[in-house]
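In: Okay, sequence plus prediction incoming.
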Amino acid sequence: MAGMPFSTIATRTAGLALVLALWVPGLSAQTTFKLAKNKYTPQQDVELGREAAAEARQQYPVITDERITRYLTAIGDRLVEAAPASLKDPVYEYSFTPVNLKEINAFALPGGPMFVNRGMFDAAASEGEVAGVMAHELAHVLLRHGTANATRAQNPWLQLGQMAGAIGGAVVGGAAGSAIATSSQFGLGTLLLKYSRDFEKQADLLGAQIMARAGYDPRALARMFETIAREAGASGGPQWLSSHPDPGNRTQYITREAELLTVATPADERGFPTAKAAFASLPAPRSMAETAKARSTEGRGTRTSVGTPGLPVPPPSSQYRTIAGGGVFEVDVPTNWTVLTSSTSVKVVPENGYGELRGESVFSHGVEFGIARATTRDLQRATDEWLNAVARQNPELRAAGPQRVVRLSNRTAISTPLVNPSPLGGQERVSVFTTFLSDGTLFYYLTIAPDRDADALDEAFRRIGASIHLTEAR
């Protein structure tokens, strides 16, 4: 790219931090737990979990039968009440949502939201077995394993659209978008990353302790894991095991832990048969694959297009709404533009600004937000390194003027004007704004429009850029 001192891009490895050791009091068991390294605060856990839960409720067939929701919530509340006070941050927002999916699965998100599949109830022989899995998931929340996973992944980008799956394949006027994605070197699936075996064992043992306090025999958790293992042998593995690997010897160490615990006043489990009957009265559960297919057929879930590229793009609305890029940024966007989240970026596009055209997915109008790891704290050099990675893959991408030092979210930033062939014909204008996050990661805001529409979108692009607020939860 003419006039720009580009060099190669590389990744940066962050240093390690000390872990904080915590004793879980009030139990006769001698197991202790450590909170793993975590860049996030409990309040940020809540915010991230709230966003992810909203996405999950859109993607999954949530059960609204009051008999079931009351029953599940009663179990969840009992377990939360029994959890160690030292780990229950008052900001947490617990919720317990049943979903009509046949897989044996449950998961909890940072800050408290929990989802339990119907398949878990169908496979359980007692309330204690369901409560055991819920206690295990609650332990992941209390030990903050979700955001610890994100921290381990060295990934500050947590816009939580990952549960919808990656959109993938979007390009900026051809191939530039995929090059941007490649050079950014980040993904979004951190909150539901596969837990380590160490995290799993911690959740097993803390879950057993919570069960005992709540009046359940912890050995019921071991029995449920045996059921899950049998299902794995029969069908290639329940979904639960994909993110919750077996640490090995689960039955033995849970049983040993149970022997050290005193079970409180036994929980009243008489509602379990009634809950089973309520599930049986519902429509047959779908598999995750069937649900994903239905979402695609019904036009819900991951968007593969916003209108039809090549048709006129309507003017941006004069009304704006605020969206959040996980814990990294907030920004105001026109209310008639659509937010698209993928494994590599967050895009906000007008009608007819994104979709399939002549066999490829094109991004012709709108804005994009992303990050790139930097090898230097020099903003000019880091920007040029990143642009160099884009330019190597896009020989027709050209500078359209000099770079300028500007302000973005009250920080020093660099503005780079570019031009590129538009997939709609003629040229398109691409403007990239780059600045550092506090840890040295490069944040970018990108605008794109064909020459013929650029002036009409200029004010919207300016207003969006001026509203960016970097919040940087890590």
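Out: The structure has been received and is ready for your questions.
In: Could you use CA atoms for every contact and neighbour count after this?
Out: Fine.
In: how long is stretch 445-458 from one end to the other?
Out: End-to-end distance for stretch 445-458, by CA to CA, to the nearest Å: 14 Å.
In: In the helix or strand encompassing Ala382, which residues are buried?
Out: Here Ala382 is covered by helix 379-393, with elements defined by DSSP states H and E. For helix 379-393, the neighbour count (16 or more other CA atoms under 10 Å) marks 379-391 as buried.
In: Likewise for stretch 248-258?
Out: Neighbour counts over stretch 248-258 (16+ other CA under 10 Å) mark Arg250, Thr251, Ile254, Thr255, Glu257, Ala258 as buried.
In: quick one, what contacts the fourth one?
Out: Think Thr255. Going by CA atoms under 8 Å, 6 or more residues apart in numbering, Thr255 touches Pro218, Arg219, Ala222.
In: Contact partners for the last one?
Out: Think Ala222. With CA under 8 Å, 6+ apart, Ala222 has these contacts: Arg250, Thr251, Ile254, Thr255.
In: Comparison target, given below:
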Amino acid sequence: MQHWLKCTTVVTTLAIAACSASPTGRNQLLLFSDQDMSSLGAQSFEQMKTDQKVSTNAKTNAYVQCVTNAITEHVPPQPGFSKWEVVVFDSKQVNAFALPGGKIGVYTGLLDVAVNQDQLATVIGHEIAHVLADHSNERLSQSQIANAGLQITNIALGTSEYAQYRGATMAALGLGVQYGVLMPYGRTQESEADIVGLELMAKSGFDPRQSVDLWKNMAKASGGQQPPELLSTHPSHSTRIQDLQAKINTLPSYNVSSPNCG
């Protein structure tokens, strides 16, 4: 109950403002229902499958699905949806995402940098953590409070304005780089997703030490120029590696067999 006392009561166009806590105990204000967020995520995902080329490579799809399944098996049932859906997009983007409603997208360009299953699990675990921590809901709610999110609120509630404001909607869900609108997750949310995702991938049998190697690969991939899309709003490489290493040192030993995804 203590986190409720720390939240500020806000009057918005919605009847009820829900004060909650993230998986790490951080205070959050979530104005939208799980059903609303799942609906918005599913609608946006269907649009992406129309707009972008979907990979038909059977081996690549099986590999990404195997890593994802190994992680989602350790995720408790989620309100608002019952099944995770994974799509591999045929693109050079070094990126991945997860949307409310259990929608996961992985770009083939990521597989050139995440060079083994443990490194891919680091990214997928991180993106799933965004969903588990309600980061999209939190960001939409913050926009609403700032009187900048009224149009997005209407979209989230299922009105016909989705097509008109598609770019803003995609950005609010973490897809701004692809759609030319930037509404990034905050550094706090990114760091939280790192920690929650690391715990999740380790619990699923993947090697958490590979997370450090992944971000070293990401740093090399940037080549001193524009970083990969996945890093565009994230903490610096050195900060992230230090934080991950510190977390790795505190992880318990999970009695789980390592997945064999190839």
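Out: Received the coordinates, thanks. Just so we're clear, the structure is a prediction, and the values are computed from it rather than from any experiment.
In: number of nearby residues for Leu16 of the first structure?
Out: 8 (other CA atoms under 10 Å).
In: From Ala163 of the second structure, how far off is the equivalent of Asp89 of the first structure over in the second structure?
Out: Alignment note (TM-score structural alignment): Asp89 of the first structure maps to Pro79 of the second structure. Pro79 of the second structure sits 26 Å away from Ala163 of the second structure, taking CA to CA as the criterion.
In: middle-most residue in the first structure, spatially?
Out: The first structure has Leu160 as the residue nearest its centroid, 3.4 Å off, counting by CA atoms, centre = their mean.
In: so stretch 184-191 of the second structure aligns onto which residues of the first structure?
Out: So stretch 184-191 of the second structure sits over residues 194-201 in the first structure, by TM-score structural alignment.
In: scratch that, stretch 206-214 of the second structure is what I was asking about
Out: Residues 216-224 of the first structure are the counterpart of stretch 206-214 of the second structure, counting by TM-score structural alignment.
In: count of neighbours near the counterpart of Asp34 of the second structure in the first structure?
Out: Per TM-score structural alignment, the equivalent position to Asp34 of the second structure in the first structure is Pro42. Neighbourhood size, Pro42 of the first structure [other CA under 10 Å]: 19.
In: Val177 of the second structure too?
Out: By the criterion of other CA under 10 Å, Val177 of the second structure has 16 neighbours.
In: That one is in what secondary structure piece?
Out: helix 176-179.
In: Tell me how far that helix lies from the chain's centre.
Out: Centroid displacement of helix 176-179 of the second structure relative to its chain, using CA atoms, centre = their mean, to the nearest Å, is 14 Å.
In: Which strands or helices does it pack on?
Out: Packed against helix 176-179 of the second structure by the contact rule (3 or more CA pairs under 8 Å, 6 or more residues apart in numbering; DSSP states H and E) you find helix 166-172.
In: got the buried residues for the helix it packs on?
Out: By neighbour count with 16+ other CA under 10 Å, helix 166-172 of the second structure contains the buried residues Arg166, Gly167, Ala168, Thr169, Met170, Ala171, Ala172.
In: can you pull out the strands in the stretch 51-200 of the second structure?
Out: According to DSSP state E, counting those that start in this stretch, the stretch 51-200 of the second structure carries its strands in the segments 85-89, 96-99, 103-107.
In: Which of the ones you listed sits closest to Cys19 of the second structure?
Out: Closest approach to Cys19 of the second structure among the strands of the stretch 51-200 of the second structure (CA to CA): strand 96-99, 21.2 Å.
In: got the contact list for the closest one?
Out: With CA under 8 Å, 6+ apart as the criterion, strand 96-99 of the second structure contacts 38, 41-42, 45, 104-107, 110, 123-124, 127-128, 130-131, 136, 173-175, 230.
In: Give me the buried entries from these.
Out: Buried by 16+ other CA under 10 Å: 38, 41-42, 45, 104-107, 110, 123-124, 127-128, 130-131, 136, 173-175, 230, out of the contacts of strand 96-99 of the second structure.
In: quick one: which of those sit in helices?
Out: Ser38, Gly41, Ala42, Phe45, Val123, Ile124, Glu127, Ile128, His130, Val131, Ser136 (DSSP state H).
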